[in-house]
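>>> take this sequence and fold it.
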Amino acid sequence: MARSEIMLVIAQYLRKLPDLERMLGRVKVSFQASGSLALPLISKKMLKQRVKVFGSLVKGLRNGMDLLLLLLKEEQLISSLSKNFKLPELLGSNGLEKFLVQFEAAVDSEFPNYQNRDVTDSEAGMLSVLIELFIEKAAQWGEVIHAINCIDVLRSFAVTASMSCGAMCRPVILPDSKSISFCEGEGGPVLKIKGLWHPFALGENGLPVPNDVFLGEDSDSQHPRTVLLTGPNMGGKSTLLRATCLAVILAQLGCFVPGEKCVLSLADIIFTRLGATDRIMTGESTFFIECTETASVLQNATQDSLVLLDELGRGTSTYDGYAIAYAVFRHLVEKINCRLLFATHYHPLTKEFASHPHVSLQYMACAFKSKPESYSKSDRDLVFLYRLASGACPGSYGLQVATMAGIPEHVVEAASHAGQLMKNSTGESFKSSERRSEFSTLHEEWLKTLVNVSRIRDCNFDDDDVYDTLFCLWHELKSSYESCSSKSR
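Prediction:
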């Protein structure tokens, strides 16, 4: 048969199958329970349910067995599929096909209306014997069900890859990365996806909007492992984080990935802090849950982890929220050094880490479109481009989004006036934050190291500890310079 015909036949068989794994589990449990209970003690309703489950399991296995026997005739296909599962002996004198035919005949003769049959005492004894004989080959039945499940999953992967509305690619999995610190050289985990898009987030024309996500260094190029992502509300930040997470999960499952090219090192754990929720029954606020989940990230993340944090610190006051976001972000960048996507509306963070060699500033682009018959610069619509751009977002555009949401114009104007007053009152702070972008937190650490070395009395540069410290510092400065040079090119 042609490959398209095989896919169609597989789909037809799979549609007929019940949840065989769950049914086999229920039959096992009923057999174990019947061993400790006398048949007269089992209610008629329970017996009726057991007959229905056992009959459905046998009939479902018949459909599954027919599918496997059909695929056995396609030698090339079954050879590829058998790499993912082990099939027991199906044909022959000891094959499962022979036993299944016997069980099927017993169900048809003893329980013709098994889906809705009131069981007598004699039939209950027969059912007990059939289940006992069936359970003797429970391991082989389990292998058959596992094979069917694998075929179902692989078919779903194939359909996803072939019927997608956007580009799909086969991911390239790199060997496990060794734990490498800043001063030991280049390398470490990589995530490189070109043309990434989310299957459920399409543009206005119904087509995907692709973006490139590069985290970590590889043989072709150098990129920081951290992206500090800004942009307006509804601009696509959370969608980009979700698309990245989905792509990594699909890649590590063995499925094609939404994108033109995907190269990655395996992630040992994926941590996400997305959305906002509370637990009213346990008295846990949104901010408390946010901190709890963030604590799990800080305690368990490794260099090989993928961390996605969305608007950390928004559930409390501005100053407390910014302080928490700053401290968490700095710890993840400088202590854990994992692959990190950090979306935020705290724009001072972009000034704080603008010169950091291990951080890349990017934002979701947007534009303004003039309204028809309007020549005023202030009377324009905000248009989301859903495109990733380099640098920090020029503004938060919160007032424009508020207007789009339907907040009355006079309220938005009052908010604009209040915001301008706040900016004027904190003007010096804004100016200092602008200067701060030229001096990163990593520069502070380098200066502290030099100061500490200079304070050592009778400093002997032949001392191994001092030499190692200075060599490490030299390597960091060299790597930072090379990274900045490649960015400028």
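>>> hey, let's count contacts and neighbours off CA atoms from now on
OK.
>>> count the residues that sit near the closest residue to R62 other than its chain neighbours.
Spatial nearest neighbour of R62, chain neighbours left out: L100 (7.2 Å); criterion: C-alpha to C-alpha, 6 or more residues apart in numbering. Taking other C-alpha atoms under 10 Å as the neighbour definition, L100 ends up with a count of 19.
>>> what of the one 4 residues further on?
Other residues near E104 number 16, with proximity taken as other C-alpha under 10 Å.
>>> now it. Nearest residue, chain neighbours left out?
Spatial nearest neighbour of E104, excluding adjacent residues (C-alpha to C-alpha, 6+ apart): V58 at 6.3 Å.
>>> OK, contacts around the residue nearest to R62?
V58, L61, R62 (C-alpha atoms under 8 Å, 6 or more residues apart in numbering).
>>> from the residues you listed, which is closest to E132?
V58 (13.8 Å; C-alpha to C-alpha).
>>> need the three-state assignment for that closest one.
Secondary structure state of V58, per DSSP: H, G, I helix; E, B strand; the rest coil, is helix.
>>> for the comparison step, fold the sequence that follows:
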Amino acid sequence: MMTQYLAVKKEHQDCLVFFRMGDFYELFFEDAITASKELDIVLTSRGKTEKDNIPMCGVPHHASENYISRLVKKGFKIAICDQTESAENKSSKLVKREVTRIVTPGTLLEDNLLESKGYNFLMAICDEADSGSFGIAFIDISIGDFFTEAKNIEQLFSAIHKIQPKEILVPERILRNDQISKIIREWKVNPMPDSRFSLRSSMERMKSFFEVTTLKGIADFSESEVCAAGALIDYVLLTQKKELLSLSRPKKLCESEFLEIDPFTRKNLEIFQTMRGEKNGTLISTIDRTSTPMGARLLLMRLMHPLKNALDISERLESVRFFKQHDATRNNLISILKKIPDIERSLSRLLLDRGGPKDLGAVKSALCLLPSIKMIFASHKECWSIPNEISDAISNINSDLGEFSHKLSTAINDELPAFLRDGGVIARGYCEELDELYDTHFKSSELIQRLQEKYAQETKIPNLKIKRNNIIGYYIEVSPSLSSKIPFSFVLRQSLVSGMRYSTQELIEIEQKLNVAYSEAIQLETSIFNGFIEDLRSLTEKIRKIISSLAILDISSAFALLAEENCYTEPVINDSDDFEIIGGRHPVVEQAYKNSYESDFTKNDCDLSKKKLWLITGPNMAGKSTFLRQNALIVLMAHIGCFVPADRAKIGVVDHLFSRVGASDDISRGHSTFMVEMIETATIVNHATSKSFVILDEIGRGTATYDGLSLAWSCVEHFALSAKCRTLFATHYHELTELQEIENIACYTLSVREWDDKIVFFHEIIPGSADRSYGLHVARLAGIPTNIIHRAQQVLDRFENRL
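Okay, the predicted model is just below:
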């Protein structure tokens, strides 16, 4: 057995090998030492080498997912080595074992290891020789989604942060590039031999896998995209140990289609994660009203890839408008969608032969609900008014799956076991032969009960029991003190302190009949189950279209519900440079106000159609940062096809959304707060165009006053005169208000009133400029002692008198 183990370990040296032995997965040698430490389980030993005991630890097979999950989250790869033949009727005690799967962070399938509303992307990156361009491919095998993108080195950092891959595959040569190494060092990276990324083998691998003679029919991929995608397919086949792997054809994502958001902006706007690393308080948590995991993942994808084509955005908005206008239709649809399980992940597991009865039950439940969805729209009297996006989704849901759906609903029980081996998957009445086998099994169970009653009477031992375990099967148990009453026809099997265990020829015969019937029933159920899997394979594309359509119906109806609940309005999106938001609100802060305060959130207008740069001054805590962020979030929401928190909004499409807000350092990269500020500012200055929307807060505050003022001054001039982008520029440098003489700049401030040596914030944006920052008032509110405030005032007066 150890020779067998060592042979497996030699082939999987970068993995912890989970070696199946009966009801446990065992680990040996260094793997055992590592696992016992990481999982906090007992380290023991079994057998010896020439000198030392062999370290060993193990986990129960039925609870292995939990342990595997913990190890994978710590960055380990796990090779699952299972027994691939039964130990029954073997002359040799050594059974055949093979690695049936390699579990890595990017290849998880189990629901309890995955975030239900998130993606689990595995990414591959490949460079293109002497061109400075890169191909990236990313895939979530738990749902089959597959994408590629072509990027240059500047875009690579942003792309990785946007996709948030759980694991990245790279050719070994890339790691010799210091610039690339710095970009990917914070991620889980798996270097692969360069040969895995060769163009020729990758192209052939893709053509073979997708059964095409040319890739041109799928998309116009760059060479590096082909190499990355081919390496991904190779890796997934290697880890899953499956030839029958079902993946969607890769979709090429083009930069020209999407609004770009750099990592700094994504972080500053707290789209997916707050500055504290939490999900509560983010944009996505605030606007997510989806009813299904598929819809939630589509929302995530839309926030990762906002559109910048006005017609496409308007089509999405039309779908939301439809469900907002027809609230009864929307509410009926949502009530059905809430019942639909995560059919997307269940389908993927079933197609990979890793699904169980509950996964097939999920497919059954989802397909059985489709007629109810069809009825909602079939009964709609104004069918001609249904938007194209919704109409197409309904057409996909009307796909002819009625026969298969009926077959499933007839065959599969509503209450299902976790594993096929537990039986009870196929409903009575579906298969006569299976019913007969179960009848035999259950009759045998009745015979066992009657036999127990008979033996109790014959021996005059009322508490005589017939029990069963996996070691000796059925047995008769009595307490040791009553063993003298047992007849000679009873054969002793085990003597325990708690009881004496016996068997009889009659009990053995009944057990054999029961076991044969049950074993044959399980085999027949398995055969029927596998037949449904084969049917699913032939219907995969139709079902995936249905899944996609359900997600579209979900997100469109969810956005409509969100708009109704929060009085959001439909934005007008066009190809101009318009930017007019009337009565705008911050979606996240407004939600917090509703939950915590009696007062309403203060609305503010923002019109950059004529004066493209607003220079905003005013005290801390007055609401400058909130105003900046709310307009950026309104832009983002509009570009994903969502109604926005405003009374009225008209926005010309934006190509880049930029944000430079707040102060933070990056010690791990050796960057001070001011360096981080300048890096973020440089990104904006170098990439902003006249179609961009930029928000900046406190440029230059991290250095000496005149240095910072000079930098802020020149940046304002650049955005107003050169880039000519729509810009909100907040500052405490009141000297910058002199720039309002430039035609493209307008000065605005936050309304504030002084009263009884205190200040009152109205959080209202008004034309004009502030002549002071009220920093000492804010310090007093924060709890700075009075004596320090008084002294600060004296120093401030002295400095101001000098000026």
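>>> export the contacts of L100 of the first structure to a markdown table and append columns for distance to A327 of the first structure and neighbour count.
Listed next are the contacts of L100 of the first structure as a markdown table, based on distance: C-alpha to C-alpha, whole Å; neighbours: other C-alpha atoms under 10 Å:
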| residue | distance to A327 of the first structure | neighbour count |
| --- | --- | --- |
| V58 | 59 | 20 |
| L61 | 56 | 22 |
| R62 | 60 | 17 |
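>>> check which helix or strand covers K192 of the first structure.
Element membership of K192 of the first structure [criterion: DSSP states H and E] is strand 191-196.
>>> re earlier: and the residue nearest to E104 of the first structure, what's its match in the second structure?
With TM-score structural alignment as the matching criterion, the partner of V58 of the first structure in the second structure is K364.
>>> sorry, back to before: average offset of the strand holding K192 of the first structure relative to the second structure?
With mean C-alpha distance after the TM-score superposition for the first structure, strand 191-196 of the first structure departs from the second structure by a mean of 1.2 Å once superposed.
>>> which residues in the second structure does that strand match up with?
Residues 579-584 of the second structure are matched to strand 191-196 of the first structure when aligned by TM-score structural alignment.
>>> number of nearby residues for G203 of the first structure?
Neighbours of G203 of the first structure (other C-alpha under 10 Å): 12.
>>> what is the aligned counterpart of the residue nearest to R62 of the first structure in the second structure?
Counting by TM-score structural alignment, L100 of the first structure lines up with S405 in the second structure.
>>> now M404 of the first structure
In the second structure, M404 of the first structure lands on L781 (TM-score structural alignment).
>>> does that match sit in a helix, a strand or a coil?
Going by three-state DSSP: L781 of the second structure is helix.
>>> and for M281 of the first structure?
coil.
>>> give me the neighbour count for it.
Using other C-alpha under 10 Å: M281 of the first structure sits among 6 other residues.
>>> is it correct that the match of L100 of the first structure falls within a helix?
Yes: S405 of the second structure sits within a helix when classified using three-state DSSP.
>>> picking up where we left off before, the residue nearest to E104 of the first structure contacts Q102, correct?
No: V58 of the first structure is beyond contact range of Q102, at 10.2 Å (criterion: C-alpha atoms under 8 Å).
>>> of the contacts of L100 of the first structure, just say which sits nearest to H223 of the first structure.
L61 (51.8 Å).
>>> from what I see, the closest one and P18 are in contact.
No: here L61 of the first structure lies out of contact with P18, judged by C-alpha under 8 Å, at a distance of 9.1 Å.
>>> name the SS class of the residue positioned nearest the centre of the first structure, please.
Nearest residue to the geometric centre of the first structure (C-alpha atoms, centre = their mean): C245, 3.0 Å. What three-state DSSP gives for C245 of the first structure is helix.
>>> show me what contacts it?
I270, L308.
>>> how much space is there between it and R22 of the first structure?
Distance of C245 of the first structure to R22 of the first structure, given as C-alpha to C-alpha, to the nearest Å: 30 Å.
>>> so who does D268 of the first structure touch?
Counting by C-alpha under 8 Å, 6+ apart, D268 of the first structure touches D304, S305, L306.
>>> and if you look at I261 of the second structure?
S158, H656, L657, F658.
>>> from S596 of the second structure, how far off is it?
I261 of the second structure sits 31 Å away from S596 of the second structure when distances are taken as C-alpha to C-alpha.
>>> cool, and A296 of the second structure?
Separation of A296 of the second structure from S596 of the second structure (C-alpha to C-alpha) stands at 26 Å.
>>> and if you look at L536 of the second structure?
50 Å.
>>> over to A362 of the second structure?
According to C-alpha to C-alpha, A362 of the second structure and S596 of the second structure sit 39 Å apart.
>>> ok, Q494 of the second structure next?
Q494 of the second structure sits 68 Å away from S596 of the second structure, going by C-alpha to C-alpha.
>>> which stretches in the stretch 601-750 of the second structure count as strands?
With DSSP state E, counting those that start in this stretch, the ranges of strands along the stretch 601-750 of the second structure come out as 604-607, 613-617, 648-652, 656-660, 693-697, 726-730, 745-755.
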